[in-house]
Each structure stands twice: as C-alpha cells, then as structure tokens.
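[1] how does the following fold in three dimensions:
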Amino acid sequence: MSSPRVLVVDDEDDLRELLEITLLKMGLDVDSAADLRQARDFLAGGDYGLVLTDMRLPDGLGLELVREVTSSGRATPIAVVTAFGSADNAVVALKAGAFDYISKPVQLDQLRQMVQSALKLATPAPAAREAAVDSRLKGQSAAMQALRAQIGRLARSMAPIAITGESGSGKELAAREIHAQGARADKPFIAVNCGAIPEALMEAEFFGYRKGAFTGAADERDGFFQAANGGTLMLDEVADLPLAMQVKLLRAIQERRVRKIGATAEEPVDVRIVSATHQDLARCVEQGKFRQDLFYRLNVIELALPPLRARLDDLPVLTDAILARLSGGGQPAVLGPGVLDALRGYSFPGNVRELENVLERALAFANDGVIHVEDLALKGAKLAATEGTVPTQAEVPPPPGGPASLPPAPAATAPQPPLPDLTVLPSNLPEYLERVEREIIVRALAQTQYNRTQAAQLLGISFRQLRYQMQKLDIQEP
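    From the prediction side, this is the model:
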C-alpha cells in the first residue's frame, strides 16, 4: 500500500524545504509547488491526501486554490499557512472551505497534528463509529435529513462552529455528532457550560494552574483546553461569558496556546472549538455584551437546529427512542390511542428535552406499561377529537357578548350549583378558593355524566390530578 501523498504550495524555498523534510519523516510522499500554476498542474495529474498552501503566492492567493479544491467535488482536505497575527485571513480561508490553518513561524508539532487529523478523513470510519453516529440525531423529517447532511460536511473541517437553537433542541447532541464523524473522534470531547462557572474561577477552569499559584492550589491542574487537547472543546451557553474572560479566550483560540495561572510560559493546545447558545449572539454584540472579534472567531460556520415543532413527523421515532431508553433494557412502554395526536397538538417550548420530561412523567403514571392521553398532563395541548372525547375548555367557543365558559350541561344532568359572587371580596381566601374549585369540578363531572377521564380533559388536568382533588375536596359520585 502506497503512502499518502501531500502537496505543498509555497514560494519560500526555506519554508517549503522544511515542510517537505517534516512530511517525509512522517512517512509521506510529497510534491512541491512554488506557485498556483504548478499547484494546479499537480492537482490535475493526481490525488492527494492533503494540500498545504501559503496564503500569498507570486501569481495569486492561496484562497483561490482553497475555493477550487473545495468546489471540485474532491474529498481532499486543504489547509493554509498564514502570516503571524493574520487571524482574519485564517477565518476567511475557513469560511471558504479550508480544513484548517497553521500560522508562521510554523510549529512542527502543530503541523504534525494537523496532518494526522487531515489524513484520518480519508480513512473510512469503523463500523462501531458509524453505528454510534447513526444513533445520535433521530428523525427522518426533511429538516433532520438536511441537518445530518450539513453535519457530515462540517465534520470534515476544523473550522469553529457556532450552533444555534432553542433550549432543549439538542445543541450538545449535534456537537457530539460533529466530533464523532470527524478526524478527532478518538480524542476527548469536553463540554463546558459557560454560565455555570463562577467568574472568579473561570481562568483557572479554562487554562489550569500551577501548584502554589494561589491559596488552595495544592497541586498542578490542567484546564479545559488541556483536557480537550487533540479533540473538541464545546463552549455551551457561550453568550454568558463575562467580557474579561472573552478577551483571554479570544487569544487562546487565535494563538492556540494557553498559559496556566502561575506559569511563565505558554503551552500549545490543539482543540476544535464548537460553541452553542440559545441567545442571538449578533444582538449581544450590538448591545455590548459580547466582543465582536470573538463573535467573528467563533461564528466561522453557523449550524442552526430546528425546533421540535418544525419536525413533528419525527415524534414516533423520538418517542420510541426515549421510551426504549427509559425502560432500562426492559420492555418499553407503548403509547395508547390518541397520544401521538395529543403530542402533535402541543407546541413543545422546551423541545426534545421537554418531550423526554413529559414521557418520563407519563410513564410514572401509566398503568400496565401503556401511556394514555391523561397521563401526559400537557398544558394547552389541543387534544384530538376522537370518539368518546370532549373538547377542552380552550376549544369551547365563547357565548355571544361574553367570555369563554364551560358549555351548559345537558338537561338530563344534575342541576348546576352557581359559582360564588366574584364581585364580593372573600373574608377567608383559602376557604373561598376551595369552594370555587369544588364547584367547578362538580360542574365538569355533571357535564360529562361523571366520566372522570372526560372531566379531566375538559378541565385540562390529568386523570390522577382530578382523582386527587376529588378525594381532597370529598367529592362523591352519585
């Protein structure tokens, strides 16, 4: 089996020779080009496991080569060499499709790590990794298929990614899948909730500290950057970072070096940054809460996650997966008639996380492993109009000239007790509220001929909540 071949494009003879020698020592075959024309000739005549190009060349910019390689349909990763301090050029190259970048003067250890990561992309993923990837993001809706396709493309790059989406939509799950499909899958994935770290401890948590650096530093400790070295560092709720920490984080990301508290020298770190937030970072920048330079550094590529209400077709797959997980290896619970329709009628402001909570709570109330509509206890859900069900109070049209109220009881039912006069202030509020609650429940039971399941639906509460209130208020069936 032949060694992978790398194409080096640089007009500086000394740097090109240094890169060639380093790559040859890694057991790779190397072709060298001094300008864009020679590079195009090499690319036309063969396939490469990696292209490494300088940004400034005698007959053009390396950015042109980046765009040509990424638009050619080849799976060849291309990385760029940028001048020291040219962070803007690096960001532009990453947005154009570059796999990664390295700054001058070239650090050989960083170069070797980048080359190894790039060459892994050409290696088929093991079956175990493919199986793990398949199990992460569930659903076959158009939105989820497009999301998975985008993640597959992003996984082939080292560009920073900003994941946006509502709370509970699966931002960390998407970040883990990007990591799992990329060349860093066998390295650490470290997720950090930026809003949960006290400001006084942030620098120590992110960069680590030396023994004796401050009171209580009994031992040397690595920070998040060192723990994620070679892998992926996810900054969850990054908008919650204080401005002072944003400055230090920006430098660490740009220079790829960190200094522990109490240390005199910086140490190199190789991490891919994935950030996530439910806030609008651009608006945070406008409001002065988030640094603009850090925003551009993190938001190289944006990945937007759809809310659950935009992919309700995925509910059957999601509920099956959640119930299987909640079963703990036993027989999963099943959904009774009308449950999926009830779930589809709910807006899920908490997205998939809320769906998990709803099903876990319903499972605790379910009998014989079957979840019924009343077990869901969804607030404001539009229950499906099926045989034997009644509309919820929110669905009853208001009478002309008045607010919405319970429909009048059928003639055959018991007479309805009048509600108390709401214009008179009560002298005993708890007793007054208990009386109001009792009379409303009695009216709902009379309206449904004392069918407690239908009465609970009419009042927008669960069957068990109704049964508890009846016992508490000593409401007896006739």
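
[2] please make it C-alpha for all contacts and neighbour counts, starting now.
    Will do.

[3] which parts of the longest helix along the chain are buried?
    Identified as the longest helix of the chain according to DSSP state H is helix 429-447. By neighbour count on 16 or more other C-alpha atoms under 10 Å, the buried set for helix 429-447 is Val436, Arg438, Glu439, Ile440, Ile441, Val442, Arg443, Ala444, Leu445, Ala446, Gln447.

[4] is it true that Arg221 touches Phe206?
    No: assessed by C-alpha atoms under 8 Å, Arg221 is found out of contact with Phe206, at 10.5 Å.

[5] those two: which has the busier surroundings?
    Comparing Arg221 with Phe206 by neighbour count (other C-alpha atoms under 10 Å), the higher total belongs to Phe206, at 24 against 17.

[6] widest-spaced pair of the buried residues of helix 429-447?
    Largest separation among those by C-alpha to C-alpha: Val436 and Gln447, giving 16.5 Å.

[7] ok, the residue sitting nearest the centre point of the chain - contacts?
    For the chain, the residue lying nearest the average C-alpha position, counting by C-alpha atoms, centre = their mean, turns out to be Lys171 (0.4 Å). Residues near Lys171 by C-alpha atoms under 8 Å, 6 or more residues apart in numbering: Ile163, Thr164, Gly165, Ala276, Leu305.

[8] let's compare: structure for the following, please.
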Amino acid sequence: MTPTDTAPNALIVDDEADIRELVEITLARMSIQTLAVATLAEARAAFEEGRFDLCLTDMRLPDGDGLDLVSYINERHPHCPVAVITAYGSADTAVSSLKAGAFDFVSKPIDVSGLRSLVSQALKLAGLDHDAPPHPSLDASPRLIGDTPSMQQLRQTIAKLARSQAPVYITGESGTGKELVARMIHAEGPRMSNTFVPVNCGAIPSELMESEFFGYMRGAFTGAMRDTPGLFARADGGTLFLDEVADLPLTMQVKLLRAIQERAIRPVGANDETAVDVRVICATHRDLATEVARGSFREDLYYRLNVIEVHVPPLRERRADIAALTARILEALARKLRLRRAPHLSREALDALEQYSFPGNIRELENILERAVTLSEDAVIERQYLRLSSPLLDTGTGSAASAAPTAPGTVGGYTSNGHPAPMDTSADLESQLEALERERIQAALEACHYNKTKAAKHLGITFRALRYRLAKLGMN
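    Predicted structure coming up:
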C-alpha cells in the first residue's frame, strides 16, 4: 500500500513475509496505512520518497542490522518513532535497541494485543491519536525549577526520554527531586493520560512484596476475600516508578526481572500470566553498581533497569537556583496555610541559604521554609527564623556533628559550658533537628517552671510559634 496523507503511515521492515502480513493486517484494523519492505536498502529508499509516522523493523535484515536503521531514522527523521522486532528471549538485543534510540520493542512470536498497544503509544507520541487528551500545559504539569546549566541539560534529557519507552534509572542524593523527574518523563510522553504509580520499595514488608506488586486472587491466602490488582496492574498503560529500588530483596528481584522482560505478571494464586503494558522508571540514592559488586543486587536486573541513566544534581551544585526555588516554595506554603500573600526572605536570610550546603537538598529547604513561615509573623522572613528552623545553618558545613561541641557532661540537652549537646549522627537529618528542638524547648520550659509565655520569650520566639512546635513534637 502506498503511503498517503489520509491516515497515519507506518513502514514495516522484515524479511519474513508472514511477519509482514501479520503486522500489516493488525495495523490496517487500526486504520493505519502501511508499506512493507524486506531490506535495509528498501527501508532507506522508502524514507527518501515519503514520510512515515511509525517504523517497525526486524533486528536482523538480509543486508544489515536493524540498529543501523534505528540510527538512520533518529538522525534524519527524528519525528518518526521506531520499534524493533526481536527474537524471543533476546533481552540483551532489546536493551541494545532501546539504548540505540528505539521507541520500544516487540518480541517474536508477535502478540497482537501487545503490538496494538505499542502502536497506540507511538501514535500518541506523534500526536496522531485523536482520542488522546491534549497534552497538559506547563502550569498543570510537574516542573523543575531553575535555570542553571545542569537544570537546562536535565530538562533536555527529560524531553528526549519522554519520547522513548526505555527503562530509566534516576540517580541522585535524597531530596533532590528524583520522583519529580520521573513524573515529568511520564507527563511529557505518550503515557501521560494513564496512571503514574509511585512505590517506595523500602516501605513494603518483604513477605508482602509479591502480592503488592503482582496482586492476588481470591482465596490465595487467609484474608484474600476478593481478587485484588497489584502495582503492575494499576500502572497498566502508564508508568511504574520504583523508588529506592536497591532495597528490594533478591527473591523479589528475580520476579521483577521476569515481569519486566516478559511484560507479564502472575498474581498470587493465579495459574496463568497476564500481559501488562508498563514503563518502569527506578531511582535510588545508593550506587547500584556497588550493590551489584557486593552481591546484594542482581547484575541482570541492573542492566535491564539501567538502560538510560539520569543524574539529578544536588542543590549545593546549583546554588543560583535557590532564590527561584525559595519563591516557589513560599508561594505553595502561602496557599497551603491560606495566607493573604506569600512571605519572602530578607536579603540576609537568602544569603544564608545560598551559603548553606543543604545535605538534605530540596526536601530540607522545604522543611526550613515551612518552619520559618510558622515561626515568623511578618511578611518578610528574617535570618533569625532560619536559625531557629535549622540550627545547622550556622555551621556552614551542613554537618550536624560539626555544629555540636565535644565537651562532656550533658544535662537537659546542653553541655556544661551551655552549648547544645552533640547529636547522634547515625540518625537522619529530620530526626536530628527534631531531637535538638525538643531538647532546647524542654530545657527552656524547665528553666521557666513550665510557664509557656516565659519559655517562648526565653527561646526568642512567639508564644504562637512555641505552641505550634509543642504540638508538632508531641510535647503537649
């Protein structure tokens, strides 16, 4: 069939006549016009003569490699998504095609429903699926704040990844915004009208992981009163975000690998597998390559997940973005707290933030500003409220341990020379800050014989701020 302008056009490249016929019939039922060729040379000639909205190519062609065609299309016809047809069980080949720039892959023998799903995703990507909802505006989509070179590069990378279905591995320290990056990849791609399902792998008990990920059938175990879909089923057609994937036990890693490779799951208690169409994005603050070397993470799963790696820079490497981030966070806090207008930082307060190393990254910045807004009663937040929010701001190092003196003799949270006692550096930052606040407040209350008004004055904060801290810390 010769391509025309009346319907989406697809080029099929395969030297097996029965494969070409199967794909042509499937696409014809989707109102897609097709042109089928058998060689790499014929495919290149077809692209020179006409425009295609999708290309499906076999990996092995009589006169070349399917990856050569992928590279050719990405270079000269970047508007056209290209999917690769691979042999059954060729996981390495599939990964290679995705790294080369293929939109997706389909394995032989071709599953018609899986092929239809792949083609639908490609048409959405090309903007040719008229049943798909309009792309969300920038105001409605998740956004990365900042104009430093690293953030500009990150946004460009996200835009490229949104056009692919390849698994993505997001690295970065805790609190840098890895989930936001995953949400942007989802929101800017063809799956944006379907579900984005985030899951913290470290928060699921190991004995419940299989049923949580794959679901279970009624009667599969005591308490299974009805069929219940798992995370994969809920993300069908969309994206499954596996946060802290390094926390998965080895037994679950094996099952996850099979689900990703075969694109099918078997609920607990079921006899048959169920096909799922899920894009997997994972993230962790740990080094997966190191975990592989230690034997705590499977090497085959690592290479299956790490098709494309994206690094999110820490906040200390993009200090020029702190002002913009602060303004956006304060606007969000004003809406949350129903303030008449958003507060802003004084020049001295902003300077203090820009000089701080932020070991907790953006999450820590959010916590600092939320406390400061609560403690301050003015539209302008002064530096002193940042000190009360986060005592680490005065250390200049971002290390809780360095803020504490080493003198012995701790009484009521203070050492004998009147300074705060050292904190346990094995705890996380949030716990350390809360412990220090609790100790200081408790010491002030005891010194003022539990007169809250005097204790607030002793601490240098308002009575309202003290009452808020007592409630949040559970000290009422």
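
[9] let's have the buried residues of helix 429-447 of structure 1 in CSV, adding distance to Phe189 of structure 1.
    Formatted as CSV, the buried residues of helix 429-447 of structure 1 follow (distance: C-alpha to C-alpha, whole Å):
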residue, distance to Phe189 of structure 1
Val436, 55
Arg438, 55
Glu439, 57
Ile440, 54
Ile441, 53
Val442, 56
Arg443, 57
Ala444, 54
Leu445, 55
Ala446, 58
Gln447, 57
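
[10] residues contacting the counterpart of Val245 of structure 2 in structure 1?
    Taking TM-score structural alignment, Val245 of structure 2 has Val238 as its aligned residue in structure 1. By C-alpha under 8 Å, 6+ apart, the contact set of Val238 of structure 1 is Asn193, Cys194, Gly195, Ser275, Ala276, Thr277.

[11] check which helix or strand the aligned partner of the fifth one in structure 2 maps to.
    In other words, Ala276 of structure 1. Using TM-score structural alignment to pair residues, one finds that Ala276 of structure 1 aligns to Ala283 in structure 2. In this structure, Ala283 of structure 2 sits in strand 279-284 according to DSSP states H and E.

[12] which other helices and strands contact that strand?
    strand 168-171, helix 178-187, strand 239-243, helix 299-305 (3 or more C-alpha pairs under 8 Å, 6 or more residues apart in numbering; DSSP states H and E).

[13] Arg443 of structure 1 and Gln476 of structure 1, how far apart?
    Using C-alpha to C-alpha, to the nearest Å, Arg443 of structure 1 is found at 13 Å from Gln476 of structure 1.

[14] equivalent analysis for Val192 of structure 1, please.
    The gap separating Val192 of structure 1 from Gln476 of structure 1 is 54 Å, by C-alpha to C-alpha.

[15] surely the match of Ala276 of structure 1 and Leu248 touch.
    No: at 11.9 Å, Ala283 of structure 2 and Leu248 do not qualify as touching, with contact defined as C-alpha under 8 Å.

[16] between those two, which is the more surrounded one?
    Neighbours around Ala283 of structure 2 and Leu248, counted as other C-alpha under 10 Å, are more numerous at Ala283. The numbers are 28 against 21.

[17] quick one: contacts for that one?
    If a contact means C-alpha under 8 Å, 6+ apart, then Ala283 of structure 2 has Tyr169, Ile170, Thr171, Lys178, Glu179, Phe241, Leu242, Asp243, Glu244, Val245 as its contacts.
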